[in-house]
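# Predicted structure and sequence below. I'll ask about it afterward.
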Amino acid sequence: MKKLFALMLVSILALSLFAGCSSDNEEPTPGTDPVENNETVKVGLGSVSTLAKSRDAEGETTAQAQVDTTIAAASFDSEGRVLTVAIDVAQARVAYDDEMQITTDTSAEVKSKLQLGDAYNMKPRSEIGKEWYEQMAELEAWMIGKTVAEIKAMDLEDNRPADADLTSSVTITVDTYIAALEKAYANAVEVENVDKVGLGVTISIAKSRSASEENTAQAQVDSTFSATAVDADGKVVATFIDVAQVRVAFDEDGAVTNDRAAELKTKYELGDAYNMKPRSEIGKEWDEQMAELEAWMIGKTISEIKGMDLEDNRPADADLTSSVTITVDTYILAVDRAVANGK
């Protein structure tokens, strides 16, 4: 963040000098580093999930669950302008054969679009010869300095950018990316001493099941993600962790039984409706336990967080044993990746 705004400041000052408009009594230039100017910085995390692209078994076509969770981690200045933004998509598929037995390796690592990089293989099908991550980098750069309202007002054609600054560099559809950013802004909270903000994602399909005598087939995609802000010393000043847990159920004939148009809420968005409290040995809902875990991470480096005492993958630290009993490995991994991706 500091490098970005430092470069902006240098460019503005250089233009002023060239025009002969500089003065020893000039006011500070707008757009400089908000942290150094003691301005308010807000950090937020937002996501949008869909299973609409899942397919039924029909004829020679076998069933396949597909869950797409679009995630945005962003920071904003006091006027709501985007300072940093990172967008990624957790796209996971679970394929079945004609007997509704899973053919996908559910133990294999599932990578997000950003993590796949060139392996996502959009470039050969792109009319501008750019991979997904390259186009997303262009879109994110265009968002910097704009408010969410200005971003939502982008000129579109067939849900693709028609803005002259983007038509040659971004041809992907953008509605879900903008929706995730809008949620990130709605969820944003004030944070002090922010140096970098990053997004971390981890995906699992391990809890998916094949059809059996007792149960019909069901795919389950768990996408865990974090927006984490650190200070100049690498200590966490804010972290937000959430999980999009999406189940795609099939009937005996391999047809999807979910309402494909229904809103899919994350664990945080579900709140009490996630219904962990009745099964919790400490009587706390998932979002309550996650708030405690996030608070514990504040002021710690990622090394200190990864060094947490664990027992059966649950916190054994005296500060957490009475407030957090959920398993924490995927949450720590998401934060670790967010810190590594900070910008």
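Yep, it's here.

# Could you use CA atoms for every contact and neighbour count after this?
Will do.

# what separates stretch 98-105 from the chain centre, distance-wise?
29 Å (Cα atoms, centre = their mean, to the nearest Å).

# adding another structure so you can compare the two:
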Amino acid sequence: MKKVLVSLITLVMLTVALTGCTPAAVYKYGVGTVIAVSGSAAVPAAGEVAAKDGKYGVNVDIVSVVLDSKGKVVSATWDIAQTSNLKFTVEGALNADPASYTKTKFEKGADYGMKAASPIGKEWFEQSTFLTDYVVGMTAEEVAAIALSETGEATSTDILAGTTVGIDSFKEAFAKAVANAVETKKVAKYGVATMIAVSGAAAVPAAGEVAAKDGKYGVNIDIVKVTLDKDGKILTVSWDIAQTSNLKFTVEGALNADPASYTKTKFEKGADYGMKAASPIGKEWFEQSTFLCDFVVGMKLADVQAIAVSETGEATSADILVGTTVGIDTFIATLEKAIANAVEVK
């Protein structure tokens, strides 16, 4: 009897020990972006037909994904930073307010205004959520195999029940997110955020010997991904910018930029971004981004917020300036949003 009792106690202790030693799930975390720029020239008035503004439009799809050890989707998010209707007149004047572009499609929620026109009565954020929930449990190959119509919508009735918007750009960004995914251990929370900034300048007509100057729009989308431990300390972070600068138009309202040339983010351009020669520290943008992200690992949000920046947004600390001299104010602001958006990893 005594031996049996000892054996039972030993078995219980062993069970508890093994349970306590069960390793936490190790996942891969990734973000992918797809840039799409469109443009149309302004059309002068003709008889009774009024003039028509020209415009640029910029869509940046951002997909985040969490993958388990078998490559199956644990969770995913899909958002679009949309800066459409960047209008200009036939005289090259701005006809859009750059400051009005602050929220992504998902962030706009019901204010995006899709529900009334939707065949299933769903807002964009609801359709995005349905799709990302739908792919949970799938592998990258299974997501890639989702059939699409010629216009980019899913053909499966299972998907169309909750998502009727085009998902071709989602699939493309998802594939990039999977390719970019990095294994990280001891993650308690994971978050992604974007920050939109639009600038604009009207075209200037020629004056005497001074040549005319094109007008332009510029769109910067900061994208930050962060993983946090149980104490709120940063385990990993990435920073990229989808930059579509110099969307030019003439004083006659003609396009003077190639929309198809905008395909890569600053980080994706690597050495082709061309910052190294002009950099006071001889570093490319992707190198400066990497240095800053490595610098804040181990910090909490309050520590990052305490980093001093100049009036023009650069760090003032010599410890940071040795590796990152570009402005970091938008990085800090976007990181704040990413941490606020962070969800628990189970």
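Perfect, thanks for sending it. Quick caveat, the model's predicted, so the values are computed rather than measured.

# show me where the stretch 151-300 of structure 1 has helices.
Taking DSSP state H, counting those that start in this stretch to define them, one finds helices in the stretch 151-300 of structure 1 at 175-187, 267-270, 286-297.

# out of the ones you listed, deepest packed?
Comparing the helices of the stretch 151-300 of structure 1 by mean neighbour count (mean count of other Cα atoms under 10 Å), helix 175-187 comes out on top with a mean of 20.

# Now do that helix: which elements does it pack against?
Counting contacts by 3 or more Cα pairs under 8 Å, 6 or more residues apart in numbering; DSSP states H and E, helix 175-187 of structure 1 packs against strand 41-50, strand 64-76, helix 148-152.

# Could you tell me where that helix falls in structure 2?
Under the alignment (TM-score structural alignment), helix 175-187 of structure 1 falls on residues 168-180 in structure 2.

# That stretch vs structure 1, average distance?
On superposition with structure 1, the mean distance recorded for stretch 168-180 of structure 2 (mean Cα distance after the TM-score superposition for structure 1) is 0.8 Å.

# now A308 of structure 2: how far from N85 of structure 2?
Noted for A308 of structure 2: a distance of 36 Å to N85 of structure 2, by Cα to Cα, to the nearest Å.

# again with K171 of structure 2
Distance from K171 of structure 2 to N85 of structure 2, by Cα to Cα: 25 Å.

# How many residues are close by the counterpart of V66 of structure 2 in structure 1?
If you follow V66 of structure 2 across to structure 1 using TM-score structural alignment, you land on S75. By other Cα atoms under 10 Å, 30 other residues sit near S75 of structure 1.

# next one: the one 10 residues further on
Residue neighbour count, defined by other Cα under 10 Å, stands at 26 for V85 of structure 1.

# Setting the sequence-adjacent residues aside, check what's closest to the equivalent of it over in structure 2.
Applying TM-score structural alignment, one finds that V85 of structure 1 aligns to A76 in structure 2. Closest residue to A76 of structure 2 apart from its sequence neighbours, by Cα to Cα, 6 or more residues apart in numbering: V65 at 4.3 Å.

# quick one: the one you found and W78 touch, right?
No: using Cα atoms under 8 Å, V65 of structure 2 is not in contact with W78; the gap is 9.1 Å.

# burial count for the equivalent of S118 of structure 2 over in structure 1?
By TM-score structural alignment, S118 of structure 2 lines up with S126 in structure 1. S126 of structure 1 has 14 neighbouring residues, counting by other Cα under 10 Å.

# Quick check: S126 of structure 1 vs I102 of structure 1, distance?
Separation of S126 of structure 1 from I102 of structure 1 (Cα to Cα): 31 Å.

# Check L9 of structure 1 too.
As for L9 of structure 1, its distance to I102 of structure 1 is 55 Å (criterion: Cα to Cα).

# can you tell me how far A277 of structure 2 sits from K283 of structure 2?
Using Cα to Cα, one gets 8 Å for the distance from A277 of structure 2 to K283 of structure 2.

# Please read the previous query as pertaining to G313 of structure 2.
Going from G313 of structure 2 to K283 of structure 2 by Cα to Cα gives 18 Å.

# Looking at the two now, which is surrounded by more residues?
When G313 of structure 2 is set against K283 and neighbours are counted by other Cα under 10 Å, the residue ahead is K283, at 20 against 16.

# Next, the contact list for the more buried one, please.
Neighbouring residues of K283 of structure 2 by Cα atoms under 8 Å, 6 or more residues apart in numbering: M275, K276, A277, G323.

# Let me see the contact set for the third one.
It stands for A277 of structure 2. Contact partners of A277 of structure 2, counting by Cα under 8 Å, 6+ apart, are K283.

# what do you get for the one 10 residues further on?
Residues near E287 of structure 2 by Cα under 8 Å, 6+ apart: G323.

# ok, so what distance separates it from G137 of structure 2?
35 Å.

# same thing with V143 of structure 2?
For V143 of structure 2, the distance to G137 of structure 2 equals 10 Å [Cα to Cα].

# The stretch 101-250 of structure 1: strands as residue ranges?
For the stretch 101-250 of structure 1, the strands defined by DSSP state E, counting those that start in this stretch occupy 156-157, 160-161, 189-191, 196-204, 218-230, 236-249.

# Would you mind finding the most buried of those strands?
Taking mean count of other Cα under 10 Å, strand 218-230 is the most buried of these, at a mean of 28.

# so where is it in structure 2?
Matched against structure 2 by TM-score structural alignment, strand 218-230 of structure 1 falls on residues 216-228.
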